[in-house]
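Student: coords below, sequence missing:
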C-alpha cells in the first residue's frame, strides 16, 4: 500500500492518499481506477468535468486530481481552476494528446504539477502521481513545522509585562525586521537565546537555518575548526574535510553565545567575516563567501574585556551595532507571577498533574528571593515543586528557598511601591481564581474546598465574601439538598 509517513507530535502518522480521476473515456477511466487501487490509493472517478466540479463543490477534498484536458463542455483547464480555487493544496496531473502539449504547458503555468501524454504506460503515470503526492506531503510538513516555529518563538511567547521587558520586546521586534548585527547582554539564565531565536524567526531569514554555538564550551584549539571548518590534513586527526557552522548557517543566522570566550585567532577570523563576508577553513588556501547574520551574546562586560586586552576593540565595535540588555529577574519582580503561572501550566501538562497553584505565602517567598540563577532557576524550582507536590496548593515547604525577607540593593522607593501594588493585585487575582475553580469543581462544598486549598473554613468564608464569589452550584456541607 502506498502511504505517506511523517512525524507529528512525536508519533508516526500513516495517511492514505485520496485521488479523483476525471476521464470521459470509459476504458481509460477504468484502467486508471484499477492501476491506482492496486497501489493502495483511495480512488473516485467521474466521467466529465461537470462531475468533477460537483464533487469539489460538495466539499470533497482530494490529495491528487488526475484529469484529461480535452473533454466536452467543461475541459481539464476548468477542472484545474476549480480544484485550485476550492483547495490550493491539491496537486493536479493533466492527461493530454501529443498534439496538445502547449495546452498542457499552460496548465502547469496555472498550477498543475505535471502532464502525461497519450499513449502512456501506467508505470509512468504511477511515478508522476507518486512524485506529486510526495511534493504535497513535503509542503504540508513544511507548513506544519513553520507553524511550530512561529508558535514557539513568536515575540508574545517571551513572558513579561514589566516596563523594562516591554522595552526589550519593542527593540526585539524592531531589530527582527533588519539585517543588523545584534549583541545581547545579560546574566546567565535571563533568556538571551530565546531573544536571539525570536529575532531570527520573526525576521527575513526565518526560512533558513538558525545555528547555535556556545563559544565558552569549546576548547580554544577547536573553535576555528567548528566555526569555519578545516581542510583535510590541516592538522593531526583531520582525516577528511570538515564543513564549519558558518557554512551550515548560509542565508540564516548564527548565534554566538558567550562570544567573550573566543580565542584571539577566532576573533580575527570573525572580524574578517564581518568586514567582507568571507571565511577561510583551517588549513585552507581560499576564501569562501557566506551570507550569515550574526547575533552574539555575553554575560560578561565586554568593554572591560577590551580594556584588559582579552577582546579586540575593533571586533567589539563590529558586533555592538544594536545592543539588547536583559535585566536580572530581581529587577523585574512584577513579572514573577506571570512566569510562575506559565511554568505551572507547562509542567502540570508535561508531568500529567492536576492543576496546581502556589499558596500566598509560597508566592511571597518566590517574590522575595534574590534569584541569582534568574529565570532558569525559577523554572527549575517550579518544575521541582510540581513534580513533588501531592496537593493542589503548593506550600512554602515545597520550596528549597530561604523564607526570610529580601532587601533589594539600590532600591527605588517609588518603583518598589509600584511593583508591590502590581504584585498584590496579581496575587489577589490568583487567589480568587483558585477559590472559584475549587468551588465550581466541588459544587460549593466549603469544607471540601477549604481542605483542598489548605485553609480553614472561616478563612475561606471571609475570602468568598471579599471576592463576592458565587459558585455555579451550591451543595450543603453535609451533602443533603
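Tutor: Yep, it's here. A quick note: this is a predicted structure, and the numbers were derived from the prediction, not measured.
Student: Going by C-alpha atoms from here, please, whenever you check contacts or count neighbours.
Tutor: OK.
Student: Now do the helices in the stretch 201-350 of the chain.
Tutor: When assigned using DSSP state H, counting those that start in this stretch, the helices of the stretch 201-350 of the chain occupy the ranges 220-228, 245-248, 264-276, 302-307, 313-319, 336-350.
Student: can I get those in a markdown table with distance to residue 377 and mean neighbour count?
Tutor: Shown next, in a markdown table, are these (distance: least, Cα to Cα, whole Å; neighbours: other Cα atoms under 10 Å):
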| stretch | distance to residue 377 | mean neighbour count |
| --- | --- | --- |
| helix 220-228 | 29 | 19 |
| helix 245-248 | 30 | 20 |
| helix 264-276 | 32 | 17 |
| helix 302-307 | 25 | 14 |
| helix 313-319 | 29 | 16 |
| helix 336-350 | 11 | 17 |
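Student: Just send the ones you listed back as JSON lines, with distance to residue 97 too.
Tutor: Converted to JSON lines, these look like this (distance: least, Cα to Cα, whole Å):
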{"stretch": "helix 220-228", "distance to residue 97": "54"}
{"stretch": "helix 245-248", "distance to residue 97": "46"}
{"stretch": "helix 264-276", "distance to residue 97": "55"}
{"stretch": "helix 302-307", "distance to residue 97": "71"}
{"stretch": "helix 313-319", "distance to residue 97": "61"}
{"stretch": "helix 336-350", "distance to residue 97": "58"}
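Student: let's bring in a second one:
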C-alpha cells in the first residue's frame, strides 16, 4: 500500500484499527481501487496473520455450485463426487475468508451465506453433521450495498450481519500526489518483471497525474505505466502531451465504468462536461498544428484568452498531439 495523501492516511489509520478486532468487514470502492490489497492488509495486521487468507470471486461461482465451493462435499454426495473435497471455508480455517464482488451473488446464494454467518456452522454436501468454522469474513463490492439493499437487490439482514466494520476506499482522482508515487513503484515492478531499462517520469507527467480523472483507478495507472515503460524509446516517460481520450484508448477503461453511479446528476453532468472539454480542446490544438493557441481558438470560434483559460483549467499542454 503506497500513498501520502490525506485520504490514503485516513484509510491506513482505519485499517490499523479494524485489524485489531475480529469482526466482519465490508470494503466498498470503485473497481481498481485495491480492495483485495486492503483486505490482505487487514489480515496481515491482525491476530490471524499466520493463517490462510482465502480470496473468493463471488461473481465467478455459478449459483448451483455456491454451497459446494464454500462447504465442500463428502464422497458420494452427488454423481461424480468420487472423493471427499474440502470447501473454501475449511481452507480458510483460523484465517480470513475474503468474498469479493459479493453483490454478484444471487438471492439463493445470499440465503446460503446468511445461514452460515448466523452461527458460523456449515455442513459439507452429503455430510449431514454440522461443523464449526473459525474464520474472519471480509467482503468487498464496487457498488453501494446499502443502496442495493434499499432497492431489494441485496438482503438487508445479510448486510446487517456483515457491516460491523466498514471501509470505503477513495478513487485515485481524490488521492492528490499518490498517482506519482504509485507510478514509480510500477516502473520498478516493470523493470523487475520484463527486464526493460530503468526509466523516469517527466515533471509534466507528474503534474498531469493529479489532473486526470483515472476512471480505471490504480489498475488503469498500472497498465498505463507498464505500456509506456515498455514502448518508450528514451529514458524519460512523458504521458502529459497525450489527450485524455488518447490515454483512455491506450490504457483502457475498466469494463464496468462505475464512476457515475456514485455521483448525483449535477456532479455527473459536470464530470461529463469536463471530459468533453478536455477532448475537444486537445483535438482543436492538434488540428491547429500544436502550440498555436490563437489558431486553435479561431478554429472553434473561441476568444484566445478564454481558450487559454480552459487549457489551464484542465492542465492541457498547448503542444499536445493526439494519437
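Tutor: Okay, I see it. In this text the structure is predicted, and so the values were computed from the model without any measurement.
Student: what about the helices of the stretch 201-350 of the first structure, which gets the closest to residue 201 of the first structure?
Tutor: Among the helices of the stretch 201-350 of the first structure, helix 245-248 comes nearest to residue 201 of the first structure, with 16.8 Å by Cα to Cα.
Student: residues in the second structure matched by the closest one, start to end?
Tutor: Aligning helix 245-248 of the first structure against the second structure (TM-score structural alignment) gives residues 88-91.
Student: what residues does the matching stretch touch?
Tutor: 52, 54, 69, 70, 71, 72, 97, 133, 135 (Cα atoms under 8 Å, 6 or more residues apart in numbering).
Student: That one: average distance to aligned residues in the first structure?
Tutor: Per the superposition on the first structure, stretch 88-91 of the second structure and its aligned residues are separated by 0.5 Å on average (mean Cα distance after the TM-score superposition for the first structure).
Student: elements contacting the longest helix seen in the first structure?
Tutor: Longest among the helix segments of the first structure by residue count, using DSSP state H, is helix 122-153. Packing partners of helix 122-153 of the first structure (3 or more Cα pairs under 8 Å, 6 or more residues apart in numbering; DSSP states H and E): strand 3-8, helix 26-38, strand 64-68, strand 91-97, helix 192-201.
Student: what about the counterpart of residue 334 of the first structure in the second structure, how many neighbours?
Tutor: The alignment partner of residue 334 of the first structure in the second structure, by TM-score structural alignment, is residue 177. Neighbour count of residue 177 of the second structure, defined by other Cα atoms under 10 Å: 18.
Student: quick one, what contacts residue 179 of the second structure?
Tutor: 172, 209, 210, 218, 221.
Student: Swap in 6 Å and give it another go.
Tutor: Listed by Cα atoms under 6 Å, 6 or more residues apart in numbering, residue 179 of the second structure has no contact partners.
Student: Stretch 178-189 of the second structure against the first structure, how far on average?
Tutor: Using mean Cα distance after the TM-score superposition for the first structure, the mean distance for stretch 178-189 of the second structure is 1.5 Å.
Student: okay, the helix or strand in which residue 295 of the second structure is found sits on what stretch of the first structure?
Tutor: According to DSSP states H and E, residue 295 of the second structure maps onto helix 293-299. Aligned by TM-score structural alignment, helix 293-299 of the second structure falls on no residue of the first structure.
Student: Quick check: next helix or strand after that helix?
Tutor: helix 304-314.
Student: which helices and strands does that following helix pack with?
Tutor: Counting contacts by 3 or more Cα pairs under 6 Å, 6 or more residues apart in numbering; DSSP states H and E, helix 304-314 of the second structure packs against helix 293-299.
Student: quick one: buried residues of the helix it packs on?
Tutor: 293, 294, 295, 296, 297 (16 or more other Cα atoms under 10 Å).
Student: coming back round to it: any chance of the helices and strands packed on helix 122-153 of the first structure in a markdown table, plus mean neighbour count?
Tutor: As requested, these are arranged in a markdown table below (neighbours: other Cα atoms under 10 Å):
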| stretch | mean neighbour count |
| --- | --- |
| strand 3-8 | 13 |
| helix 26-38 | 15 |
| strand 64-68 | 27 |
| strand 91-97 | 24 |
| helix 192-201 | 24 |
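Student: Any chance of a markdown table for the ones you listed, columns distance to residue 46 of the first structure?
Tutor: Below are those laid out as a markdown table (distance: least, Cα to Cα, whole Å):
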| stretch | distance to residue 46 of the first structure |
| --- | --- |
| strand 3-8 | 23 |
| helix 26-38 | 8 |
| strand 64-68 | 10 |
| strand 91-97 | 15 |
| helix 192-201 | 45 |
